[in-house]
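Colleague: sequence first, predicted coordinates after that:
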Amino acid sequence: MSRPRDIDQFLNSYPSVRPNPAASSNLLFYSNKLPLQPDDFKYEQFMESYDRDYIELEANHYEAMVSTLEPRADTEITVCPIGLFPIREHGVNPRAQPLEPHEISAMEQDPKILGRLLRSYKMMLGFYGIDFDGGKLRPASNHKERLDNLRSRSHNVLRLTRILKHLSELSTTLQPHAASLVLYFVAAHSEGLLSFEHGTMRGDSMDQWWSNCFRDQGERRAVRDVVRARGDFGDKTWGWKEYEEWYDVRGKTGYIGE
């Protein structure tokens, strides 16, 4: 099965995309310097307002939010859509600033920004009914309700693809969490919590997109082997026991904060 075009672009680090060193909206937002409109919230205030507001997070796609750069005296205000999970490609909003290589480098060297990036990821894990637990993912107490939401609102599958690409762009800090998230959903399928049967939208997303969101060839091969052998829904081929064993063998990797 051939890979989707956007995945090939991702795996090859977007060879046709020319970096823009002057674009820094994503970095400014995660530096808590760039406010969002219409609420006029910077990052910290945004998270205080919406961290566990799952109705708001479902209704509004904060992958592409509108920010306002501070104007100089001789210019007009510049409106720039950005997202909680910036990636190096345009999404559904063509005006959103893609993540730039110089932003990635600066983010990975700033502990405060890394803490905010991880906080955004944990927020969305909560939205999907998942506890972070130091990097080892577990079903949250409300996981059935949250998985019902994922089951009934298919656009969340696309959101997860973006989150996985975002994690994988931060290769030295957040990328290891991407494999854990994909294999968590393999275990959820095997345990009968959420189906990722082959040929369905969720199954195809896992097979063609999610299992390919790793630039490290060895990791990509290992995750794909598990995904391909996941078995039927609820048959416990690769469930929580196997996930725990995989995580313990690999060990804790990736930035997990203080």
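Modeller: Sure, I can see it. Since the structure is predicted, the reported quantities are computational estimates derived from the model, not experimental observations.
Colleague: alpha carbons only for contacts and neighbour counts from here, please
Modeller: Will do.
Colleague: what helix or strand is E44 on?
Modeller: Under the criterion DSSP states H and E, the helix or strand holding E44 is helix 43-50.
Colleague: try this one side by side with the last:
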Amino acid sequence: MPSEDDLDCVYEYDSTWDSLSEEDDSPDDGDQCAATGRPQKYIWNYGRSVLATVYRKQAEVCLLKPKQNQDQTAMHWDCYALGALLPSLVHCITDSFKEGFGSQSARNMRAAKDMQIYRHGYPNLQENEENANKEMCNLLFYQNACPSEPDGVTIEEFHSEWKTNYRKLVRTFLQSRDEHCSMAKLFPLREPGMNYRAYELTQKEMKAFQQSEEAKQRLVKSYKLMLGFYGIELVDEGTGEVRRANNWEERYSNLNRNSHNNLRISRILKCLGELGFEHYQAPLVKFFLTETLVNKELGSVKHSALDYFLFSIRDKKKRRELIEYAYRHYESKEQFVWCPRKIQMRFKRRNTPGEKCKEKGGGGGLSTCEVNQCEAV
């Protein structure tokens, strides 16, 4: 099995560990090495260990297989050895990767790239001129000045009529043929969506939105409404602390049955980071990590929480802390692929007195504040 040092590189498109600094990611350093300034792809350096294993295997074959004809030329012997070696090499490489990564051998690279582009402010994105010429449709929607298209629902109507009527919410809004447009209206992003009726955020609109207390208050209402749909409640609007709602069992059942909710949660997390609620990201992500890895309640959400939710956090320090939190509660640590091996070794060396503290979700469930008291991260 490869040594820990052979696995010491960060996955491609993930700058979480590109330096020892705990500063936030910036739009300018997305694809550059922090130490050299040169373009960098963050990828696992697994090749050396595999090659070393291959060479060892070749030596074993050559030593164990006697020469059948001492008069063979060196060329003939090389061809013979290579022919005998090829099947072994295939198994050797396959087994090496299985040993190194387990049955789930690769991180979701599409997710890693998507979340890194988001965290670094979409460095190559050119804003749609048509969207730029629109009079800030997303902001006007949240100022209750214009309804969504094509359903004609205003934000105030949505908040008042759909707040706890989840059947109506699913039937007429979230599962309509214009679902992606509706979610894009509630939680707009800079990246292109799946519905032409939705308009992407522009940088100008984002700044205006962040300066509008009216719009921001309504965004919090939308956030609380969707949290309720998922069986979660916002405890503190200042810190973003969340916990299980009283109806969590019913709503968790919906989350486990319908994996498309994971896409919506990813959109919500991204939107929070764009519109002035970046501090809401980490509490919600930690909540999902606790529910999936510790309390084992949301199996269908687990991989989205690790691939997408965790890497939506723009605060690099908090993101690193939650990666460590995820690692410490991940059962098959040899299969943990969301940070380099050397970082995992650092986690192991740390004194973690809260490691044996058992978190339980009884009653209304643990809040993120209560989990923090239980864990020494």
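Modeller: Nice, thanks for sending it over. All of these numbers come straight from a predicted model, not from anything done at the bench.
Colleague: still on that earlier bit, continuing past the helix holding E44 of the first structure, what's the next helix or strand?
Modeller: helix 54-59.
Colleague: list the residues that contact the residue most central in space within the second structure.
Modeller: To find the centre residue of the second structure, average its C-alpha atoms and take the closest one (C-alpha atoms, centre = their mean): that gives Y308, at 2.0 Å. Neighbouring residues of Y308 of the second structure by C-alpha atoms under 8 Å, 6 or more residues apart in numbering: A111, A112, M115, S266.
Colleague: most neighbours among these, please name it.
Modeller: Among the contacts of Y308 of the second structure, M115 has the most neighbours (other C-alpha atoms under 10 Å), with 24 neighbours.
Colleague: so what does the residue nearest to the centre of the second structure match up with in the first structure?
Modeller: Correspondence of Y308 of the second structure to the first structure, assessed by TM-score structural alignment: W209.
Colleague: go on, C369 of the second structure?
Modeller: Alignment note: C369 of the second structure maps to E244 in the first structure; criterion TM-score structural alignment.
Colleague: give the contact list for its match.
Modeller: For E244 of the first structure, the contact set (C-alpha under 8 Å, 6+ apart) comprises K136.
Colleague: all helices of the stretch 51-200 of the second structure, in order?
Modeller: Assigned helices in the stretch 51-200 of the second structure, in chain order: 74-101, 109-119, 129-133, 137-142, 155-161, 166-169, 179-186 (criterion: DSSP state H, counting those that start in this stretch).
Colleague: got it, and the stretch 201-350 of the second structure?
Modeller: Ranges of helices in the stretch 201-350 of the second structure, per DSSP H, counting those that start in this stretch, are 203-210, 213-229, 248-257, 261-274, 281-289, 302-304, 316-329, 341-349.
Colleague: circling back: okay if I get the helices of the stretch 51-200 of the second structure as TSV plus distance to N256 of the second structure?
Modeller: Supplementary listing: these in TSV, determined by distance: least, C-alpha to C-alpha, whole Å:
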stretch	distance to N256 of the second structure
helix 74-101	26
helix 109-119	20
helix 129-133	36
helix 137-142	31
helix 155-161	25
helix 166-169	16
helix 179-186	19
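Colleague: out of these, the one nearest I232 of the second structure is which?
Modeller: Shortest distance between I232 of the second structure and these, using C-alpha to C-alpha, is found for helix 166-169: 13.6 Å.
Colleague: now that closest one, how far from the chain's geometric center?
Modeller: Its chain's C-alpha centre lies 28 Å from the corresponding centre of helix 166-169 of the second structure when counted by C-alpha atoms, centre = their mean, to the nearest Å.
Colleague: same question, stretch 182-191 of the first structure
Modeller: Distance of stretch 182-191 of the first structure from its chain centroid, counting by C-alpha atoms, centre = their mean, is 17 Å.
Colleague: and what of stretch 312-332 of the second structure?
Modeller: Between the mean C-alpha location of stretch 312-332 of the second structure and the chain-wide mean there is a distance of 10 Å, by C-alpha atoms, centre = their mean.
Colleague: any buried residues in it, and which?
Modeller: Using 16 or more other C-alpha atoms under 10 Å as the burial criterion, the residues of stretch 312-332 of the second structure that qualify are 312-320, 322-328, 330.
Colleague: now do the contacts for the counterpart of E145 of the first structure in the second structure.
Modeller: The alignment partner of E145 of the first structure in the second structure, by TM-score structural alignment, is E250. Each residue near E250 of the second structure by C-alpha under 8 Å, 6+ apart is listed here: G231.
Colleague: matching residues in the second structure for the helix holding E44 of the first structure?
Modeller: Residues 155-162 of the second structure are where helix 43-50 of the first structure aligns, with TM-score structural alignment as the criterion.
Colleague: aligned counterpart of R230 of the first structure in the second structure, please.
Modeller: Under the alignment defined by TM-score structural alignment, R230 of the first structure corresponds to H329 in the second structure.
Colleague: doesn't V294 make contact with that match?
Modeller: Yes. Counting by C-alpha atoms under 8 Å, V294 is a contact partner of H329 of the second structure at 6.3 Å.
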